[in-house]
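Student: curious how this folds, go ahead:
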Amino acid sequence: MSQLNRRDVLKFAGLFAGGALLSPLADRLAQAADGPKKRILFFTKSSGFQHSAITRPADAPTKLAFAEQYLTDIGAKHGFEVVCSKDGTMFTPENIAKFDAFAFYTTGDLTKDSDKYASVPKKGPDGKALKDDKGKAIVEKGALLWKEPGMGDAGKAAFLEAIKQGKGFMAFHSATDTFHSAKHQKGELIRDVDDKGQDAFDPYIQMIGGEFIVHGAQQKSLLKAVDPKFPGAKAYDNADFSEEWYSLKNFAPDLHVILVQDPAKMTGPMYQRKPFPETWARMHGKGRVFYTSMGHREDVWQRPEFEGLVVGAMQWITGQIEVDVTPNIKQVTPDADAKQFAAGK
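Tutor: Model prediction:
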């Protein structure tokens, strides 16, 4: 790595270690900077709603989407090789072995194909575009833009086993709206922060540590950094900004909560609840897992605080830095129970 990049790594380490430049954290990062690059597969397949941040241009379907380009660029800046894909067939034991960690911005059942097609206006016999009763143009499926093959049951199992055996995992926003538990599909709620009944959760939900319920209108919400020592987290303490905030449930009982969502001033029945985890880390067997519900809009990704948090997570999940992730969910969000409101079904 060039001397300039090495200085950048040292500077970053000093910033988030909160101490001198030549701290133990900085030493470890400097050593990592001179070693082989860690490889991360950024998987952005959408079997449900596709967010604009991961939507590739219709006229250039091989061009990376906004979030894909972002993670590729900051990865390169900090010594990572990021490979972006929407192809679930990547998840074979042979391909999985080529990566040190995985990043997900996904929705739905990733075992299924979800090819993306252009939307074209539907026209009537007179050749004019048809509109619905609200005056919105009616569209139909057009040409194939790009293929999104599913990973299949075998791919899912191989991926989850790889995390358990020590591969890293980080996830953004709708990654908790992925592989829902069976009871969620039936509109039922399962109690949060509960050591019992974990087997009822989809194994992916068990791994990521929480599950999406619903979201309301985009609005400001207050975050609290309950672990300001996690790289990048301190910048979010008492942060108050607009985002598409998720209401979440089915938290793993061993979560290490980093940022807490304080919904006290939020509007919408789904937010009428006590503070609950928003960003967290946990161990899944030997694997390191990180999740943040942030990332709906492109401008959220452009916040300098977001880069600090994301880079810190990349370094932790790949073993470049050590962070204390002792479970704390029952201490910092003891009332994070989705059953306290009725609108989450």
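
Student: can we go C-alpha only for contacts and neighbour counts from here?
Tutor: OK.

Student: where do the helices of the stretch 1-150 of the chain begin and end?
Tutor: For the stretch 1-150 of the chain, the helices defined by DSSP state H, counting those that start in this stretch cover 3-17, 24-33, 66-77, 93-96.

Student: what's the second one in contact with?
Tutor: Meaning helix 24-33. Defining contact as CA atoms under 8 Å, 6 or more residues apart in numbering, one finds that helix 24-33 is touched by 1, 6, 9-14, 17, 78-79, 320-321.

Student: how about it: buried residues?
Tutor: Leu25, Ala26, Asp27, Arg28, Leu29, Ala30, Ala32, Ala33 (16 or more other CA atoms under 10 Å).

Student: can you check the third one too?
Tutor: For helix 66-77, burial by neighbour count (16+ other CA under 10 Å) applies to Phe66, Ala67, Glu68, Gln69, Tyr70, Leu71, Thr72, Ile74, Gly75.

Student: any chance of a markdown table for these, columns distance to Tyr236?
Tutor: Shown next, in a markdown table, are those (distance: CA to CA, whole Å):
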| residue | distance to Tyr236 |
| --- | --- |
| Phe66 | 23 |
| Ala67 | 20 |
| Glu68 | 23 |
| Gln69 | 24 |
| Tyr70 | 20 |
| Leu71 | 20 |
| Thr72 | 23 |
| Ile74 | 19 |
| Gly75 | 21 |
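
Student: now show me the structure for the sequence below, then we'll compare the two:
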Amino acid sequence: MDIHKPKPWRGPRKRLGEIGAIAVAVLIAGPALAQGGAARPSAPPPTAPSPPNGPPGQPPPTGYRPQSVVDGVQVETPYFQDTLAVLDNLPTSAPARPKRARKVLVFCKAGGYVHSVIPLTAFAIGALGDRTGAWATTITYRLQDFTPERLANYDVVVLDNTTGAFLDDADPVATSARRAALLSYVRSGHGLVLTHAAGDAYHTNADSPGGPKSLWPEYSRMVGGFFKWHWLLPQQVTVKIDDPRSPINAAFAGRPFTIHDEIYTFEQNSFSRKNVHVLTSIDYSKMSPADKAKEPAETRRADGDYALSWVRREGQGRVYYNALGHSEHVLSVPAILQQLTAGIQYAAGDLAANDSPPAR
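Tutor: The predicted structure follows:
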């Protein structure tokens, strides 16, 4: 297999067979396989990258794994134990019968912080499609695969924790072409799914002069907002089911639940329910005063509205976003996996769901 081409999902049974052949190496050294390909040559464990918010050589904050990058190259294989947790909790069927054979492209290139969960998210989406028969999955980490011609082969593009300026490089013409390709792809009637840190792209930070601003307003509007601040893992929140009638939320059965994760908030003016149809949100009334006080006053939303997942229309296309999923354990929660399955099917056009903002 040419590892420089996008890699079709090969199915969990075949993949686990490959992993089983070097299980001891995986358990000791972590990721050791090329995604969907043959084992890479063994090598001494590399030095871990600098952890978030910590100096080199010191351990990450509690609950955090090192970034999923070694010597400037993204790691493409999830940890063996994490894949088992996903496989043990997959749904056995999808909520809708596909109207035709569907293809999903999972794009994994991060332009900023490289989340450890990226390879597991790609694995989970491949496993979901394989188990339910709802789609076939291709995984890529390459900018070269983000062209109008290649995108046209897929019904849905998943932006897997694509932080920063993930479509940009030193060539401004090529950068502009990739940005235009994404917008055109979605607006022409295709689906876009975004996981967790895909909402943390193309913006300045809260401490930047003039405060946080979008660096690509069309992208920020298409997503539904952009990141401003987060509670660190393992923050516990109560998740409210804002639309219990949505088939995308069916797995929750209308009942709120609690979860630990890194919890995103969105810039006040970038996110509004006037532009999205909210599926779930933080029940802010159940958050303790001490936890509320962790958020700096300058980043707090005046409306107290901390949405977590939503859908919206972009032209003729469909967008599904979920801010949960920083921690690998989130992808072993059955209801979360079911909502992800339904969200992808909504984006593909196979699952009808209310995506209209509330009446103004």
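
Student: quick check: TM-score for this pair?
Tutor: TM-score for the superposed chains, counting by TM-score structural alignment, normalised by the length of structure 1: 0.66, backed by 251 aligned residues with a CA RMSD of 2.8 Å.

Student: farthest-apart pair in the buried residues of helix 66-77 of structure 1, please.
Tutor: Maximum pairwise distance among these (CA to CA): 14.0 Å, between Phe66 and Gly75.

Student: would you agree Thr204 of structure 2 is in contact with Trp216?
Tutor: No: counting by CA atoms under 8 Å, Thr204 of structure 2 stays clear of Trp216, with 10.3 Å between them.

Student: what does Ala281 of structure 1 correspond to in structure 2?
Tutor: By TM-score structural alignment, Ala281 of structure 1 lines up with Val311 in structure 2.

Student: am I right that that match sits in a strand?
Tutor: Yes: Val311 of structure 2 forms part of a strand when assessed by DSSP: H, G, I helix; E, B strand; the rest coil.

Student: so which helix or strand takes in the residue lying closest to it once chain neighbours are set aside?
Tutor: Excluding the flanking residues, the one nearest Val311 of structure 2 by CA to CA, 6 or more residues apart in numbering is Tyr320, at 4.5 Å. Using DSSP states H and E, Tyr320 of structure 2 maps to strand 317-322.

Student: residue contacts, the residue nearest the centre of structure 2?
Tutor: With distances taken as CA atoms, centre = their mean, Thr195 lies nearest the centre of structure 2, 1.8 Å away. Neighbouring residues of Thr195 of structure 2 by CA under 8 Å, 6+ apart: Val158, Leu159, Asp160, Asn161, Tyr321, Asn322, Ala323, Leu324, Gly325.

Student: aligned partner of it in structure 1?
Tutor: So Thr195 of structure 2 corresponds to Phe172, using TM-score structural alignment.

Student: how close does its match get to Ser247 of structure 1?
Tutor: Distance, Phe172 of structure 1 to Ser247 of structure 1, using CA to CA, to the nearest Å: 14 Å.

Student: neighbours of Ala109 of structure 2, just the number please.
Tutor: Careful, residue 109 of structure 2 is Lys; it's not Ala. Using other CA atoms under 10 Å, Lys109 of structure 2 is surrounded by 22 other residues.

Student: likewise for Val120 of structure 1?
Tutor: Val120 of structure 1: 14 neighbours (other CA under 10 Å).

Student: got the contact list for stretch 100-113 of structure 1?
Tutor: With contact meaning CA under 8 Å, 6+ apart, stretch 100-113 of structure 1 is reached by 38-50, 54, 88, 148-153, 155-156, 167-180, 317-318.

Student: ends of that stretch, what's the gap?
Tutor: End-to-end span of stretch 100-113 of structure 1 (CA to CA): 25 Å.

Student: kindly report the same for stretch 272-291 of structure 2.
Tutor: 23 Å.

Student: between Thr204 and Trp216 of structure 2, which is the more surrounded one?
Tutor: Set Thr204 of structure 2 next to Trp216 and count neighbours by other CA under 10 Å: Thr204 wins out with 19 against 13.

Student: what sits against that one?
Tutor: The contact partners of Thr204 of structure 2, by CA under 8 Å, 6+ apart, come to Gly211, Pro212, Lys213, Ser214, Leu215.

Student: hang on, the earlier thing: what subset of the contacts of stretch 100-113 of structure 1 is buried?
Tutor: Neighbour-count burial (16+ other CA under 10 Å) is assigned, among these, to 38-47, 50, 54, 88, 148-152, 155-156, 167-180, 317-318.

Student: centre of the chain to stretch 155-168 of structure 2, how far?
Tutor: Distance of stretch 155-168 of structure 2 from the chain centroid (CA atoms, centre = their mean, to the nearest Å) equals 9 Å.

Student: in structure 1, what sits opposite the residue nearest to Val311 of structure 2 in the alignment?
Tutor: Per TM-score structural alignment, Tyr320 of structure 2 is aligned with Phe290.
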